[in-house]
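Colleague: 3D model of this:
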Amino acid sequence: MWRSPVSWGWAISRRCWRGCKRIIRAETAKHAERTRIIDIDAISSEVVGEAIKIHRQLGPGLLESVYETVLAASLSRRGFMVARQVPIAIEYDGLTIDAAFRVDLLIEARLVVEIKAVEQIQKVHAKQLLTYLRLMKQPVGLLLNFSGLTMKEGIRRLVNNYQPID
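Modeller: Below you'll find the model as predicted:
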């Protein structure tokens, strides 16, 4: 269990310790945000690679649930933490509605993946993913359509207030 230096018997004033805590929290938050953004980019790259691999082997024409199951299993095997059909609660006018929506996949609690098996991705699909990103306060999401001739034409990466590292 972590204890403050004051409890260790160090001669440090309360004012100084509060200032140190603020600096430590700020630096930790900056580092966590940098790490989070880098991780999202790396994770999304891995997810896209796996999706392409799955599409090459299985081809188009299967149900969304099949692609979701296979992608989740494939990413889990590679060591990623994958959650399927994650419920999203919404708040409206003081009411909380649990499980109003469900995200297909949530990778490493950072990357939202919405899987489709439709002829063509429509604007409504992108709006759906952007709504999920906004409600979950996540910066990046992938919209993957497995029904195209090639997977390349079915990949869309959407951002919600995403700022890359310089």
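Colleague: Please make it C-alpha for all contacts and neighbour counts, starting now.
Modeller: Fine.
Colleague: helices or strands next to the longest strand anywhere in the chain in the packing?
Modeller: Longest strand of the chain, by residue count under DSSP state E: strand 95-107. Helices and strands touching strand 95-107, by 3 or more CA pairs under 8 Å, 6 or more residues apart in numbering; DSSP states H and E, are helix 64-77, strand 82-92, strand 111-116.
Colleague: to compare against the first, here's another:
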Amino acid sequence: MYTRDSDPLTYDVIGAAMAVHRELGCGFLESTYQEALEWELHTQGIPYEREAKLNIHYKGHLLPSSYRADFVCHGTLLLELKALTHLSGTEDAQILNYLKITKLTKALLFNFGTPQLYYKRYIMPPSADI
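Modeller: Just a heads-up that it's a prediction; the model follows:
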């Protein structure tokens, strides 16, 4: 069973997202949920970087293109937010690619676009090749 003792940071971030969904419900744009979650993370004292730049290296070469993660908390937990009525499955690939290029091992996907908050935890071994 998953408890706060097993992974307190992930547990606290999920709690913050639940607070946002409880207050706003579904139907807003993703940017609204990002702003509300930023406020909640700040209020709860959870260190974060919003719109964290994710550089891409290819064979040791830094590519000009990059991506942006919605949040990275404590420098170790990547967060991706959506506000969709249905997830398509491409969100999984997006998260896995973000984990691969950052070498982070944990991520959370939140979807605020449904009556109940949807979230999915991703845990990758440190040396996983995706």
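Colleague: Superposing both, give me the TM-score.
Modeller: In this superposition the chains share a TM-score of 0.86, using TM-score structural alignment, normalised by the length of structure 2; 123 aligned residues with a CA RMSD of 1.9 Å.
Colleague: The longest strand of structure 1 to helix 64-77, inter-axis angle?
Modeller: Per axes from the mean of the first three to the mean of the last three CA atoms, to 10 degrees, the angle that strand 95-107 of structure 1 makes with helix 64-77 is 60 degrees.
Colleague: For the helix ranked longest in structure 1, name the packing helices and strands.
Modeller: Using DSSP state H to define each element, structure 1 has its longest helix at helix 14-58. On a contact count with 3+ CA pairs under 8 Å, 6+ apart, helix 14-58 of structure 1 meets helix 64-77, strand 111-116, strand 140-145.
Colleague: The last one corresponds to what range in structure 2?
Modeller: Aligned by TM-score structural alignment, strand 140-145 of structure 1 corresponds to residues 106-111 of structure 2.
Colleague: mean offset of the matching stretch relative to structure 1 (after superposition)
Modeller: Once the two models are superposed, stretch 106-111 of structure 2 sits on average 0.3 Å from its counterpart in structure 1 (mean CA distance after the TM-score superposition for structure 1).
Colleague: quick one: what helix or strand has the corresponding residue of structure 1 for G75 of structure 2 in it?
Modeller: G75 of structure 2 maps onto A109 of structure 1 when the alignment is built from TM-score structural alignment. Here A109 of structure 1, judged by DSSP states H and E, is contained in no helix and no strand.
Colleague: How many residues are close by G45 of structure 2?
Modeller: When neighbours are defined as other CA atoms under 10 Å, G45 of structure 2 has 9 of them.
Colleague: Just say helix, strand or coil for it.
Modeller: What DSSP: H, G, I helix; E, B strand; the rest coil gives for G45 of structure 2 is coil.
Colleague: for the helices and strands packed on helix 14-58 of structure 1, which one sits closest to K127 of structure 1?
Modeller: With CA to CA as the criterion, K127 of structure 1 lies closest to strand 140-145 of these, at 10.5 Å.
Colleague: C-terminal to the closest one, what's the next element?
Modeller: Sequence order places strand 155-159 as the next helix or strand after strand 140-145 of structure 1, per DSSP H and E.
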